[in-house]
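**Q** Just need the structure, nothing else, for what follows:
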Amino acid sequence: MKPTLVQYACVVDLLARGGRISEAYSLVTSLPIEANVNLWGTLLGACKTHHEVDLGRIVANELFKIEANNIGNYIVLSNLFAADARWDRVMEVRRMMRNKDLKKPAGCSWIEVERSNNIFVAGDCSHPQRSIIYSTLHTLDQQVKEPVEFLA
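**A** So this is what the prediction gives:
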């Protein structure tokens, strides 16, 4: 039986979850077939989880060769450097993102009220009922911050 990339990815993930990042990296680099985005991405995520900054940089570079415009990979690398207080590296990654004109998509949520969809995008103030919404959110925020009195 010849293992598939999916099966290799499972083994890489298991090794990584067990903290055996170096072994996972060795497996990926010694595969008889070329590692894909899923394998490298799994390994990069594991490097972030286990604070393997130097190996994470190497893995990210492999990912950038395959998928140069996926902003998620840059963000994971930036967060990895930030967690290790390597601010010069964080700025370097952000500069790379700017040079490639990569932007993180704005957060978006929606809710259906009385058969009408209401869409909310981070930073967008165009909703026709925004004043009521923000007033209600402010009231809820204040209520959450109030101390709770328990009955004895």
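**Q** use CA for all of it now, contacts and neighbours both
**A** OK.
**Q** Now find how far off-centre the lengthiest helix in the chain is within its chain.
**A** The longest helix of the chain (DSSP state H) is helix 130-145. Centroid separation for helix 130-145 versus its chain: 29 Å, with CA atoms, centre = their mean, to the nearest Å.
**Q** cool, stretch 69-85 as well?
**A** Distance of stretch 69-85 from its chain centroid, counting by CA atoms, centre = their mean, is 8 Å.
**Q** And stretch 38-49, by the same measure?
**A** 11 Å.
**Q** Now do the buried residues in that stretch.
**A** The neighbour-count check on stretch 38-49 (16 or more other CA atoms under 10 Å) flags 39-48 as buried.
**Q** now what about it, what contacts it?
**A** Stretch 38-49 has contacts (CA atoms under 8 Å, 6 or more residues apart in numbering) with 5, 8-9, 12-13, 16-17, 21, 24-25, 28, 53, 55-56, 59-60, 62-63, 73, 76-77, 79-80.
**Q** mind redoing it with 6 Å?
**A** 9, 16, 56, 59, 80 (CA atoms under 6 Å, 6 or more residues apart in numbering).
**Q** Here is the second sequence; please produce its structure so I can put it next to the first one:
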Amino acid sequence: MIGSGVKPDHIIFTSMLSACSHGGLINEGLEIFYSIEKVHGMKPTMEQYACVVDLLARGGQLNEAYTFVTKMPVKPTANIWGTLLGACRNHHEVELGRVAGIHLFETETNDIGNYVVLSNLYAADERWDEVLETRKLMKSRDLKKPAGCSWIEVERRENVFIAGDTSHPERSMIYSILMAIDRQIKEKLAYFAD
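**A** Next up is the predicted model:
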């Protein structure tokens, strides 16, 4: 693009950073990021900062990602801290995840998903006291994890199923079929185990 005289915009830069992140091209991604301001005279967007955090984190450079976040010239958003927290979960970095979680909860207090990610990070490390504290925090803020939901359309009619809900008009038939399938699976497993 540059060779043909076309000036890249923020959408192009964000796409390139995302591609570098998914492709594991850390150095190339950083070079692109720093060129946004130095070469092209544009201020990076919050999405581009998040891409760099993701880029570093996917490459296993979580401490560098944290340092990058703390040195940003703008205040990190919940998206930035959430990206770092998610990366900490993926790389089992509990202490850094705790720090990211604290910043995240100061920035965005009502997103239940963030609490669940932190709780799962603690649980994976068998830190049950921290799991309990995170759940207490969720409860004190009156946050509830939504029930699992699925649906299927049959003969132009949508059938919705919510975890724990038994109000479907054909539930007896559905449960009967599911129990028969479960029994058949167990029989097959027992057959192959012998």
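**Q** And the TM-score between them?
**A** Laid over one another, the chains give 0.93 as their TM-score (TM-score structural alignment, normalised by the length of structure 1), with 150 aligned residues with a CA RMSD of 1.4 Å.
**Q** one step back: and the longest helix of structure 1, which stretch of structure 2?
**A** Using TM-score structural alignment, the residues of structure 2 aligned to helix 130-145 of structure 1 are 171-186.
**Q** which residues of structure 2 fall in helices?
**A** Going by DSSP H, structure 2 shows helices at 10-23, 26-38, 46-58, 62-70, 78-91, 94-107, 112-124, 128-140, 171-193.
**Q** list the buried ones in the second one?
**A** Read that as helix 26-38 of structure 2. Buried residues in helix 26-38 of structure 2 (16+ other CA under 10 Å): 26, 29-30, 32-33, 36.
**Q** go on, the first one?
**A** Neighbour counts using 16+ other CA under 10 Å place 13-14, 16-18, 20-21 of helix 10-23 of structure 2 among the buried residues.
**Q** That one - contacts with which helices or strands?
**A** If you count contacts as 3 or more CA pairs under 6 Å, 6 or more residues apart in numbering; DSSP states H and E, helix 10-23 of structure 2 packs onto helix 46-58.
**Q** what angle separates the helix it packs on from helix 10-23?
**A** 10 degrees (axes from the mean of the first three to the mean of the last three CA atoms, to 10 degrees).
**Q** ok, now how distant is the nearest residue to residue 30 of structure 2 once chain neighbours are set aside from residue 91 of structure 2?
**A** Among residues not flanking residue 30 of structure 2 along the chain, residue 52 sits closest, at 7.1 Å (CA to CA, 6 or more residues apart in numbering). Counting by CA to CA, to the nearest Å, the gap between residue 52 of structure 2 and residue 91 of structure 2 amounts to 17 Å.
**Q** So which of those two has more stuff around it?
**A** Using other CA atoms under 10 Å, the more surrounded residue of residue 52 of structure 2 and residue 91 is residue 52, with 26 against 16.
**Q** aligned partner of that one in structure 1?
**A** Under TM-score structural alignment, residue 52 of structure 2 pairs with residue 11 in structure 1.
**Q** returning to that earlier point: how far apart are the longest helix of structure 1 and its match in structure 2?
**A** Helix 130-145 of structure 1, aligned to structure 2 and superposed, deviates on average by 1.0 Å (mean CA distance after the TM-score superposition for structure 1).
**Q** tell me the centre residue of structure 2?
**A** residue 86 (5.2 Å; CA atoms, centre = their mean).
**Q** In structure 1, what residue corresponds to that residue?
**A** That one, residue 86 of structure 2, aligns with residue 45 by TM-score structural alignment.
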